[in-house]
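Participant: structure for this input, please:
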Amino acid sequence: MKFLIVGLGNIGPEYSLTRHNAGFMVLDRMAAQHGFTFSMTRLAYTAKWQHKGKQLFFVKPTTYMNLSGKAVLYYMKQENIPIENLLVITDDKDLPFDKLRLKPKGSAGGHNGLRSIDESLGTQEYARLRVGIGNNFSRGKQVDFVLGQFPEDELIQLPAYLDRAGDAALTFCTMGIQAAMNNYNQ
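Facilitator: Got it, this is the predicted structure:
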C-alpha cells in the first residue's frame, strides 16, 4: 500500500526556519531520524521509504506555497496514490504553537497552499495535519509572522514537536486516520 505525505513550505535558505515551512521541517526531521534522503525531482524534492509494510512517498514542493497543488496532483498521478492515502502537513496560525490537529478533510482556512491543492485536486476530501504556529501578531502583520523565524523559546521545543508530528503522520499510514486523530489531536 502506498501513501503520499506532502510537507508544505517555500524553498530557499531565507525560508528554512520560518513558521510557514513547518511542513518541510516535519519531513526533514523524519528523514534525519529514519535515514531516508530527498532528491530534486520534477516540481519537488522527493523521497521514498518503506515502513511497516507500507511504501511512503514524501514530497516537498518546489513550486512555492501558492502553487503546491501542481506538485501534489503530479505525484498522486505519477505514483498512482488514491486520495484517501494522501496526507498534507502544513502550518496553522489558528492553532497554538505545540498543538497538532489531524482532520480527514476540511477547508483551506485561508491557507494558500491548501487552496492550491483544493483547486488542483478539485476536492477538499483529503487528510491534513495542521501544525500550530500560534498567532502572536498584530493586525496587518500576518505575512511577517508566518514568514518569520521561530523565537528562541519555541526553537528549543521544536525538535520534540516535529517528532510528534512525524509520529502522527506514520500513525496515519499504519493505523489509519481515526487512530492518528485519537492519539495526536489535542
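Participant: switch to C-alpha atoms for all contacts and neighbour counts from now on
Facilitator: Fine.
Participant: all strands of the chain, in order?
Facilitator: Listed in chain order, the strands of the chain (DSSP state E) span 2-7, 39-41, 44-51, 54-61, 86-92, 100-103, 127-132.
Participant: would you turn these into JSON lines with mean neighbour count and distance to Gln33?
Facilitator: What follows is these, written out as JSON lines (neighbours: other Cα atoms under 10 Å; distance: least, Cα to Cα, whole Å):
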{"stretch": "strand 2-7", "mean neighbour count": "25", "distance to Gln33": "16"}
{"stretch": "strand 39-41", "mean neighbour count": "13", "distance to Gln33": "17"}
{"stretch": "strand 44-51", "mean neighbour count": "17", "distance to Gln33": "12"}
{"stretch": "strand 54-61", "mean neighbour count": "22", "distance to Gln33": "14"}
{"stretch": "strand 86-92", "mean neighbour count": "25", "distance to Gln33": "17"}
{"stretch": "strand 100-103", "mean neighbour count": "22", "distance to Gln33": "20"}
{"stretch": "strand 127-132", "mean neighbour count": "24", "distance to Gln33": "19"}
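Participant: need the ones you listed in JSON lines (columns: distance to Thr18).
Facilitator: Listed next are these as JSON lines, based on distance: least, Cα to Cα, whole Å:
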{"stretch": "strand 2-7", "distance to Thr18": "14"}
{"stretch": "strand 39-41", "distance to Thr18": "21"}
{"stretch": "strand 44-51", "distance to Thr18": "18"}
{"stretch": "strand 54-61", "distance to Thr18": "15"}
{"stretch": "strand 86-92", "distance to Thr18": "10"}
{"stretch": "strand 100-103", "distance to Thr18": "17"}
{"stretch": "strand 127-132", "distance to Thr18": "13"}
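Participant: to compare with the earlier structure, here is another sequence to fold:
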Amino acid sequence: MSTWLLVGLGNPGPEYEWTRHNVGFMTADELARRARASFSSARGMRAGVAETVISVTGLGIPPGDKLVIAKPRTYMNESGVAVGKLASFHKVAPDHIVVVHDELDLDFGQLRLKQGGGDNGHNGLKSIRAHLHTGDYFRVRIGIGRPPGRQDPVDYVLGTFPGAMREDLAVEIGRAADACEALVTEGLASAQNRFNS
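Facilitator: Have a look, this model is predicted:
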C-alpha cells in the first residue's frame, strides 16, 4: 500500500475563506467531501487532516492506497512546517506529494499540472521547498489572474472572490479536484493532457 499526501494551500480562519489565496483549501475540502472524509486536527502536525483508504468505488486509486488530504493550520508563508511534518510522519516521498495552490500567472479558468519547478514568488511554495529540501513534488496550479491596474498582488490574493464569480469558482474547484484525482490515478502525463489549459 502506498500513501499520497495532497495538500491544499491557504490561510486558516473565516476571514480568509473566500480569498483567492485559499483555492487550495477549497479543493482539499471538495476532495474530502467526495471521499466522505472529515478533517480533524492531527496531533503535532499543524494541519487539519482527512485520511481515507481508497476502495474500488472511491476516487479510483488502486484499492488499499491511502490518501492523506491536508490543510495547514499555519499561515501561507509557513505551509512547509505542516507539509514537512506530514511527509515525515506518513513516510511520503516528494513523488507522492501533490500541492494545490493559486497561480497569479494563469487567468481565472486556467489550470496547470506539473512536477517541480520554481516557486515564482509564492511564499507557500518557498516554505515547502525549505522544509522538504526539494521542489520536486507535484503541483496543481489554479489560475486566479493578475491584479487589475496597480493593485498590490498581496492585497489581490487576500481579496475575496466577488459574489458573481462564486458559481464559476465552484466549477473551477471541481475541475481542480478532478485533476488531483487524475494525477494520482492516471499519472502526470495523462492528467496534463486532460486538464492543462
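Participant: from the middle of its chain, how far away would the lengthiest helix in the second structure be?
Facilitator: The longest helix of the second structure (DSSP state H) is helix 166-186. Centroid displacement of helix 166-186 of the second structure relative to its chain, using Cα atoms, centre = their mean, to the nearest Å, is 10 Å.
Participant: now it: which residue numbers in the first structure?
Facilitator: Alignment of helix 166-186 of the second structure against the first structure: residues 155-175, by TM-score structural alignment.
Participant: likewise stretch 137-144 of the second structure?
Facilitator: Using TM-score structural alignment, stretch 137-144 of the second structure pairs with 126-133 in the first structure.
Participant: how far away is the counterpart of Lys70 of the first structure in the second structure from Asp178 of the second structure?
Facilitator: Mapped onto the second structure by TM-score structural alignment, Lys70 of the first structure lines up with Val81. Using Cα to Cα, to the nearest Å, we find Val81 of the second structure at a distance of 27 Å from Asp178 of the second structure.
Participant: now do Gly135 of the second structure
Facilitator: Using Cα to Cα, Gly135 of the second structure is found at 23 Å from Asp178 of the second structure.
Participant: likewise Lys91 of the second structure?
Facilitator: Lys91 of the second structure sits 25 Å away from Asp178 of the second structure when distances are taken as Cα to Cα.
Participant: likewise for Ile128 of the second structure?
Facilitator: With Cα to Cα as the criterion, Ile128 of the second structure and Asp178 of the second structure are 23 Å apart.
Participant: so between those two, which is more surrounded?
Facilitator: A count of neighbours by other Cα atoms under 10 Å puts Ile128 above the other of Ile128 of the second structure and Asp178, at 24 against 18.
Participant: what's that one aligned with over in the first structure?
Facilitator: By TM-score structural alignment, Ile128 of the second structure lines up with Ile117 in the first structure.
Participant: residue contacts, that match?
Facilitator: 67-70, 72-73 (Cα atoms under 8 Å, 6 or more residues apart in numbering).
Participant: between these, which has the most around it?
Facilitator: Ranked by neighbour count (other Cα under 10 Å), these have Ser68 at the top, with 28 neighbours.
Participant: for the nearest residue to Gln142 of the first structure once chain neighbours are set aside, what are its contacts?
Facilitator: Leaving aside its chain neighbours, Gln142 of the first structure sits nearest to Asn135 (8.0 Å; criterion: Cα to Cα, 6 or more residues apart in numbering). With contacts defined as Cα under 8 Å, 6+ apart, the neighbours of Asn135 of the first structure are 93-96, 142, 145.
Participant: just the residues you listed now: which is nearest Asn10 of the first structure?
Facilitator: Comparing those against Asn10 of the first structure with Cα to Cα places Phe145 closest, at 14.6 Å.
Participant: do you know how far that closest one is from Thr174 of the first structure?
Facilitator: Taken as Cα to Cα, the span from Phe145 of the first structure to Thr174 of the first structure is 34 Å.
Participant: and these two? Which one has more around it.
Facilitator: The neighbour comparison of Phe145 of the first structure against Thr174 (other Cα under 10 Å) goes to Phe145, with 20 against 17.
Participant: can you tell me how far the closest residue to that one other than its chain neighbours is from Asn112 of the first structure?
Facilitator: Closest residue in space to Phe145 of the first structure, ignoring its immediate chain neighbours: Phe137 at 6.2 Å, by Cα to Cα, 6+ apart. Per Cα to Cα, Phe137 of the first structure is found 19 Å from Asn112 of the first structure.
Participant: how near is Lys99 of the first structure to Val6 of the first structure?
Facilitator: Taking Cα to Cα, one finds Lys99 of the first structure at 19 Å from Val6 of the first structure.
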